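# Coordinates only, no sequence provided:
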């Protein structure tokens, strides 16, 4: 007997079996992996009743210098279409107070509340309204603009109802979810849907969004996305919409990202992310082929400025394959793992270098401190006395005049791109006039002959492409170009 089959399917199987026996054929039913389809919940009422006391409406106010009007103002700094709206009175002249609405949820009985950074950004007054109608003033504990998360605190004369974070990694595409918040200032409102996609990246280095078709609108910003156990598995942050309203494409920052940020904000008032000190990029199939790799995986090191990685011996051209004992899928995966790693402690990093693996111990720094240093942009280079056209590029050796224009040290070496053929693969891959090629095939180049030699070596080795290390201003990246 095959379990969990509908009567129609069982009937069809019986008919097929009978037909096979009549025709004299043997029938063999290969065992299939068990697939269970669950129906929609009969009601969400019990879950709503359970979590409602922990969900809050947030009203903020701030003085604005310009004239107010009755149009919604979308704050800058939030990804895609923010779920947030300012409601202003009739247009008047002069500074005046503007109110804005959002959502949030209580995570502890002593009054810690999570919301979006863009909900409370620049506010000088924050009021929390509970499901019971009670209102309390909140103070800001800390914010993290990179994940658009803020932590607030209220003082209550009695313990507050709260909700807990669930494990967002356990959520599957197709699982039921429920959103609750303050859409368009209408007060506490519930919507339900499913997980539409996982691992969405909008624009941030630490993005890990859950996409859902549960109705999310402006004002839902900062509100919780629940699983069916009443655990928060996401913070509603953004929607994709041509008209500003919900079309069933909403994004919630996953709870496993938010929980770590909240813990740091609660403890330090700011984030404390690990810093490796490398500029990295994904390993594309073309780069993998040019390096002789079996698979396009890991994070390719494009540049190693002064910092923890350089001190540990990591070099440009290394492919980081494992970090702290875990495989690295791509550059974004490594960025998130490094951010979560402990500061000031040695972490094992496995790199692939010239076909061999090496294990290095890196003591991570703090990203927030490292980001305080900026690298000035460079100016485009003029043509040098010697030129060569190849790979859709017009190139010249780096000379003193070009070094001065690019803001480089006197010892800097490489080939300057003077021109890019707009119909070439190089143009398609974003190479530009003024870019500096410092390595070809992971070997330094200073003369035009060096480039020719590297291309010949790649062809002789049966390679279809050659790997270039480009520098533009303070940035470096690898690009693979076809040599066929």
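It's in. From a predicted model like this one, the values you see are computed outputs, not experimental measurements.

# Could you use CA atoms for every contact and neighbour count after this?
Noted.

# helix, strand or coil for the residue most central in space within the chain?
In the chain, the centroid-proximal residue (C-alpha atoms, centre = their mean) is residue 207; its distance is 2.4 Å. Put simply, residue 207 is coil when judged by DSSP: H, G, I helix; E, B strand; the rest coil.

# quick one: contacts for it?
Residue 207 is in contact with 147, 199, 200, 201, 253, counting by C-alpha atoms under 8 Å, 6 or more residues apart in numbering.

# can you pick the most crowded of those?
Neighbour counts for these (other C-alpha atoms under 10 Å) peak at residue 253, which has 30 neighbours.

# Could you tell me how far it is located from residue 67?
Relative to residue 67, residue 253 is positioned 34 Å away (criterion: C-alpha to C-alpha, to the nearest Å).

# structure B:
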């Protein structure tokens, strides 16, 4: 009898377990009811040979020029299924989503949703369709601000992306493939995620199901507050694969305020080219572990040059905020207002130093910045044959000094990955001006220890670790 009671007890626990788990899951119904009215569908009109996107038609995913879709981070609408309607015909395309941030008609969406559009149409939750004015758009952060002529509109509640924690529930509302007000949910997978070619946005990574048409739609927390704008996915197939990325609302609202007040966006600029610090480089610079952003080049006339930042410095902190990865630095600098003073903690020649400088305004376009009697010289210790730098390369690659690697033989140079054509501009913290100077510095290198070597390879500056035997 006792054994029967125990068995019944276990059975009750087993039967109740799903109910307990179900009760622990969040209920999104009230959130969706409150937030949905402020979410809109956005379509555009433009001249194009492939002008109509629709969820009904031939579902073959290709790139903008018909090429096969590679394994990359994608802006959603570029791979929407498309139907040919004949050349130069105007037709509305359902490209993405947006959300209302003020009752007098201001709307946030993605830059890539409205890029190159002749007209932008907004469809509200009550089925009204209104033409929108593009107040401004910022390609670097992929944020656009629109306005429609309407009043007393429902608005979203704005939260703070800085308060997001990995593992918390989030929810997206948008128009994937044109299906308005579709709701998907998931969790925050990571925060401040850096993506390739997206240096000024610390993305929120989630596993929320995001598909073409969700672009520009809001990402909510459980309090019903917008914490991000859904922007990109990582995919091999063109559809959702569990890796979605959103622009933090703190970044988006800063951009929106600037677009509204001045029509353009200003962001801080340091004027350096940086690279990651790996284990070997960390050892060569006297760091206990790989960390920081290594300054590979200081652009001429930049705030970094005026403030005394040097090539070979490893930036460890900016205004007290740690720089663990090189990708941490650009968004930190970008959020500083031009003209403000910044304090950088750097590792220089094995010692920690503080550098103060005034942050500049980012230019619209990236800035790029001999002794003929010298003969090639062989440095047997490193296995290199180097020669004076040709004047034409100085102008082409904006190099003031250095020596050209002509041959790479067995030795430390080969082990470090040097190749013919590399230009050596700095060795062990010393700037290289001539072949003779390079020989002198190379001969004095400590044995069995990594030292930093700065090179320019096909115009791109790079630090590598060189270790002599």
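Received, thanks. Fair warning: this is a prediction, and the values are worked out from it, not measured in the lab.

# which part of structure 1 lines up with stretch 225-233 of structure 2?
Using TM-score structural alignment, stretch 225-233 of structure 2 corresponds to residues 231-239 of structure 1.

# Which parts of the stretch 201-350 of structure 2 are helices?
If DSSP state H, counting those that start in this stretch is used as the criterion, the helices of the stretch 201-350 of structure 2 fall at 249-262, 279-284, 303-306, 329-334.

# hmm, back to that, which pair in the contacts of residue 207 of structure 1 spans the largest distance?
The most widely separated members of the contacts of residue 207 of structure 1 are 147 and 199, with 13.9 Å between them, by C-alpha to C-alpha.

# picking up where we left off before, with the contacts of residue 207 of structure 1 in mind, which one is nearest to residue 482 of structure 1?
Ranked by distance to residue 482 of structure 1 (C-alpha to C-alpha), the contacts of residue 207 of structure 1 are led by residue 201 at 29.4 Å.

# from the middle of its chain, how far away would the longest helix along structure 1 be?
Longest helix in structure 1, counting residues (DSSP state H): helix 7-22. Distance of helix 7-22 of structure 1 from the chain centroid (C-alpha atoms, centre = their mean, to the nearest Å) equals 51 Å.

# just to revisit the earlier point, minimum distance to residue 402 of structure 2: which of the helices of the stretch 201-350 of structure 2 has it?
Taking C-alpha to C-alpha, helix 303-306 is the member of the helices of the stretch 201-350 of structure 2 nearest to residue 402 of structure 2, at 19.1 Å.

# So for the closest one, what gets flagged as buried?
Under the neighbour-count criterion of 16 or more other C-alpha atoms under 10 Å, helix 303-306 of structure 2 has 303, 304, 305 buried.

# Could you do stretch 74-86 of structure 2 as well?
Buried positions in stretch 74-86 of structure 2, judged by neighbour count with 16+ other C-alpha under 10 Å: 74, 75, 76, 77, 78, 79, 80, 81, 82, 83.

# Any chance of TSV for the contacts of residue 207 of structure 1, columns secondary structure and distance to residue 324 of structure 1?
Converted to TSV, the contacts of residue 207 of structure 1 look like this (DSSP: H, G, I helix; E, B strand; the rest coil; distance: C-alpha to C-alpha, whole Å):
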residue	secondary structure	distance to residue 324 of structure 1
147	coil	23
199	strand	21
200	strand	24
201	coil	23
253	strand	24
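
# out of those residues, which one sits closest to residue 480 of structure 1?
The closest of these to residue 480 of structure 1 turns out to be residue 201 (C-alpha to C-alpha; 24.6 Å).

# Show the contacting residues for that closest one.
Taking C-alpha under 8 Å, 6+ apart, one finds 207, 208, 209 in contact with residue 201 of structure 1.

# now do residue 357 of structure 1
350, 351.

# what do you get if the cut-off is 6 Å, keeping everything else the same?
By C-alpha atoms under 6 Å, 6 or more residues apart in numbering, residue 357 of structure 1 lies in contact with residue 351.

# Over to the one 4 residues further on?
Neighbour list for residue 361 of structure 1: 346, 347, 348 [criterion: C-alpha under 6 Å, 6+ apart].

# matching residues in structure 2 for stretch 258-273 of structure 1?
Using TM-score structural alignment, stretch 258-273 of structure 1 pairs with 252-267 in structure 2.

# ok, which stretches of the stretch 251-400 of structure 2 are strands?
268-269, 272-276, 293-298, 314-318, 321-322, 341-348, 351-358, 360-361, 377-379, 384-388 (DSSP state E, counting those that start in this stretch).

# Packing partners of the second one?
For strand 272-276 of structure 2, the packing partners by 3 or more C-alpha pairs under 6 Å, 6 or more residues apart in numbering; DSSP states H and E come out as strand 293-298.

# And for the fourth one?
With contacts defined as 3+ C-alpha pairs under 6 Å, 6+ apart, strand 314-318 of structure 2 has these neighbours: strand 293-298, strand 341-348.

# okay, the ones you listed, which one's buried deepest?
Sort those by mean neighbour count, taking mean count of other C-alpha atoms under 10 Å, and strand 293-298 sits at the top with a mean of 25.

# can you give me the offset of that one from its chain's centre?
Computed by C-alpha atoms, centre = their mean, the chain-centroid distance of strand 293-298 of structure 2 equals 18 Å.

# who's in contact with residue 233 of structure 2?
73, 74, 243, 244, 245.

# Not counting its neighbours along the chain, what's nearest it?
residue 244 (4.5 Å; C-alpha to C-alpha, 6 or more residues apart in numbering).

# what's the spacing between that neighbour and residue 188 of structure 2?
Counting by C-alpha to C-alpha, the gap from residue 244 of structure 2 to residue 188 of structure 2 is 10 Å.

# When those two are compared, which one has more neighbours?
Neighbour count, other C-alpha under 10 Å: between residue 244 of structure 2 and residue 188, residue 244 has more, with 25 against 21.

# The more buried one against residue 206, yeah?
Yes. Residue 244 of structure 2 is within contact range of residue 206, at 5.3 Å (criterion: C-alpha atoms under 6 Å).

# re earlier: would you turn the buried residues of helix 303-306 of structure 2 into TSV with distance to residue 322 of structure 2?
Shown next, in TSV, are the buried residues of helix 303-306 of structure 2 (distance: C-alpha to C-alpha, whole Å):
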residue	distance to residue 322 of structure 2
303	20
304	18
305	22
